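Peer 1: I would like to see how this sequence folds:
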Amino acid sequence: MFDLTGRRALVTGAGHGIGAAIAVALAEHGADVVVHYGHSAGRAAAVVDRIAALGRRAVALPADVTDTGQVDRLLAEATGHLGGLDVLVCNAGHLVGRVAVGEMSDEHFARVTDVNLTATFRTVRAALPALRAAGSGRIITMASLAAHNGGGPGAVAYAAAKAGVIGLTKGLAKELAPDRITVNALAPGYIGDTDFHATFSTPQRRAATVAALPVGRGGTAAEVAAAAVYLASAEAAFVTGTTLDVDGGAAPR
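Peer 2: Next comes the predicted model:
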C-alpha cells in the first residue's frame, strides 16, 4: 500500500465526482486534505466528514478557479490550514456545454479554455512557493480521453483545452524537475458513476460508449483516484511528464 502519511494535499473540484474520490483516497493513505469546491458547499462538507472519519485533517474551501485573486487566496488559506503543501491535484474543470464549432462563440471557447487549461496554470503557479518550500512535491493535472481523440459531438473546445493540459504538464515537468517536483496528468475515459456523462450525454450515447470499450464496462471514480494515489506517492518519484490513461483501453495507442 502506498503510504502518504504526513503528506499535505489540495484537491481542486473535490466536492463531488472524481475530485471527491481522489480527496478521500489520499486521506485513506494517510494524507491531510483541503477539499476545494466551486458551488457544491454541501457536498464538499460531506467529503470533509468522510476524511475526518478516517482520522485525517480536512477542510473545505471555496474559490472560483477562473479568478486569479481567488486562486491565490485559496492557496494561501490551504497552506495555512495544512502548514504547507506536498501534493496538488488540479481536478477542477468543466465541459460547460456541447456546442458545434460553426455555432460556437468566442466567449464559449474562452470559457471552456479558462476553466480547464488556464485554471490549471494559475493554480500551479500559486502553489509553487509552498511546493518548493517543502523541498519536493507532486502535481497531478486532469486531462481527458478527449485530449487524445477529439472528444464527442460538440466538445471541440473541451478537447482542445484538455490537450493543452497535457502540453502544460510536459512543460511543467521539465521546468520543475530541479525542484524535485513531479508533474503528471490523468486522462479519464468514460467514468460512469459521476455527474459528467449524466449531464452532457444521452442514455443512448452512454450505452454506445460503454459497448465500444475494450474492457466492456465504464470506469469508476475510485479507479481514477487509485491512479492519483500512485502518482502522489514516493514510488512515483521517477515518473514525470507523463499522462496516465484511465479509460478501459479506449485511447488510441
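
Peer 1: contacts, neighbours, all on C-alpha from now
Peer 2: Fine.

Peer 1: run through the helices of the stretch 51-200 of the chain in chain order.
Peer 2: Listed in chain order, the helices found in the stretch 51-200 of the chain under DSSP state H, counting those that start in this stretch are 68-82, 106-113, 119-134, 146-149, 156-176, 195-200.

Peer 1: mean neighbour count, the ones you listed: which tops it?
Peer 2: helix 156-176 (a mean of 22; mean count of other Cα atoms under 10 Å).

Peer 1: identify the residues contacting the longest strand along the chain?
Peer 2: Counting residues, the longest strand found in the chain (DSSP state E) is strand 181-188. Outside strand 181-188, the residues within contact range by Cα atoms under 8 Å, 6 or more residues apart in numbering are 131-132, 136-145, 147, 165-166, 169-170, 172-173, 176, 224, 227-228, 231, 237, 239-247.

Peer 1: 7 Å instead?
Peer 2: 136-145, 166, 169, 172-173, 224, 237, 240-247 (Cα atoms under 7 Å, 6 or more residues apart in numbering).

Peer 1: show me which of these are buried.
Peer 2: 136-145, 166, 169, 172-173, 224, 237, 240-247 (16 or more other Cα atoms under 10 Å).

Peer 1: middle-most residue in this protein, spatially?
Peer 2: The residue lying closest to the centre of the chain (Cα atoms, centre = their mean) is residue 91, at 2.0 Å.

Peer 1: following up with a second sequence; could you model it the same way so I can compare the two?
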Amino acid sequence: MTKIFEGKVVLMTGGSRGLGAATAEAFARQGADVAITYAASAEKAEAVVEALKAKGVRAIAIKSDQADLSSARPLIDKVIAEFGKLDILVNNAGIATQGQLVDDPNLDDEKYNRQWQVNVLGSIANTRAAAPRLSDGGRIIFIGSLLGSYVPFKGVADYAGTKAALIGYAKGIARDLGPRNITVNVLQPGAMPTDMNKDVAGELPPLDAFLDLHPIRRFATLEEVAEAVCFLAGPHAGYITGETINMAGGLGI
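Peer 2: From the prediction side, this is the model:
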C-alpha cells in the first residue's frame, strides 16, 4: 500500500474503539503517525496504540474527556510536544443519547444536555485549539451522522441536532481556514456495527424494517467509512471543503 500519509500527524478523537480505532489503523497503514484520545478505557486505548506501532508508525493515547472544554488546549499541546506538529484532526469522539421524545415529561435533561456538551461544544473546543497550530494544507474532518440531515424515526431529536450543528460550524471554518489551504468537511455515516450503535439499538426501529429503508440493504462497514475519512484527509481531496458527504447506503435519497 502506498504510504500517502508518511510524515503526517493525525489526531483521532475517540480512537480507542469502533470507527475511531478502525480509522486510526487505516491512517497508520498508510504511514501516518497517530495520536488517539480516550475517555475511560486506558486498556483498550493502549491495545490500539500497540496495533498502530506494529505498522511501523509512532502512536500515543491521551486521556481526554471531551465534556471538559478546558481539556482541548492541553490535548493539542501534548500532540505537538510528542510529534512536533499536527496535520489532520478527525473529530470523531461523541456519545449517542436517544429514545425519549421531546414531550416526554420524564425527559432526562442532564443526560441530553451532556450530549450537546460532548458532541458539539467538545468538538468545537478541540477545533479551536487545533486551528492556529494546524499545518497549512491540513485537514479537519468531523464525523457526523446521516441523522444530521435526515431523520427517519422518532426519539433522536437531540442527537440529530448535535450532528446538524457540526454542518454549519464546518462550513464556517472552511471559510476561515481556506486561505491556508486547510479543508474542512463532514462525513455522515449511517448505522455501523459499533459498540455505541449497539447501546442504542433498542431505540431504533426493528432491524428488518430499518434495513428496508436502505437502497443498499446493509450497514456500512467500519473499513469503508475509515477509508472515506482517509480520502478526505488525503492528497486527492484538496479541493473539497465545506461539504457534507453522506455515506449511508442511499438512506434518505
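
Peer 1: quick one: TM-score?
Peer 2: Comparison of the two superposed chains (TM-score structural alignment, normalised by the length of the first structure) gives a TM-score of 0.93, and 249 aligned residues with a Cα RMSD of 1.6 Å.

Peer 1: still on that earlier bit, the longest strand of the first structure vs helix 119-134, what angle?
Peer 2: 150 degrees (axes from the mean of the first three to the mean of the last three Cα atoms, to 10 degrees).

Peer 1: residues contacting the residue lying closest to residue 171 of the first structure once chain neighbours are set aside?
Peer 2: The spatially closest residue to residue 171 of the first structure, leaving aside those adjacent along the chain, is residue 241, at 7.5 Å (Cα to Cα, 6 or more residues apart in numbering). If a contact means Cα under 7 Å, 6+ apart, then residue 241 of the first structure has 169-170, 173, 183-184 as its contacts.

Peer 1: quick one: end-to-end length of stretch 195-213 of the first structure, please.
Peer 2: 20 Å (Cα to Cα, to the nearest Å).

Peer 1: check the gap between the nearest residue to residue 140 of the first structure once chain neighbours are set aside and residue 203 of the first structure for me.
Peer 2: Using Cα to Cα, 6+ apart and skipping residues adjacent in sequence, the residue nearest residue 140 of the first structure is residue 89, 4.7 Å away. According to Cα to Cα, residue 89 of the first structure stands 30 Å off from residue 203 of the first structure.

Peer 1: tell me which of those two has more neighbours.
Peer 2: When residue 89 of the first structure and residue 203 are compared on other Cα atoms under 10 Å, the one with more neighbours turns out to be residue 89, at 28 against 11.

Peer 1: quick one: contacts for the corresponding residue of the second structure for the more buried one?
Peer 2: By TM-score structural alignment, residue 89 of the first structure lines up with residue 90 in the second structure. The neighbours of residue 90 of the second structure, taking Cα under 7 Å, 6+ apart as the test, are 11-13, 140-142.

Peer 1: do that again at 6 Å, thanks
Peer 2: Residues near residue 90 of the second structure by Cα atoms under 6 Å, 6 or more residues apart in numbering: 12, 140-142.

Peer 1: turn those into JSON lines, including distance to residue 124 of the second structure.
Peer 2: Shown next, in JSON lines, are the contacts of residue 90 of the second structure (distance: Cα to Cα, whole Å):
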{"residue": "12", "distance to residue 124 of the second structure": "14"}
{"residue": "140", "distance to residue 124 of the second structure": "11"}
{"residue": "141", "distance to residue 124 of the second structure": "12"}
{"residue": "142", "distance to residue 124 of the second structure": "10"}
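
Peer 1: the residue lying closest to residue 63 of the second structure once chain neighbours are set aside - how many residues pack around it?
Peer 2: Nearest residue to residue 63 of the second structure in three dimensions, chain neighbours excluded: residue 38, at 5.0 Å (Cα to Cα, 6+ apart). Residue 38 of the second structure has 24 neighbours, counted by other Cα under 10 Å.

Peer 1: now the residue sitting furthest away from the middle of the first structure: how far from residue 157 of the first structure?
Peer 2: Distance from the C-alpha centroid of the first structure peaks at residue 102, with 29.4 Å (Cα atoms, centre = their mean). Distance from residue 102 of the first structure to residue 157 of the first structure, counting by Cα to Cα: 12 Å.
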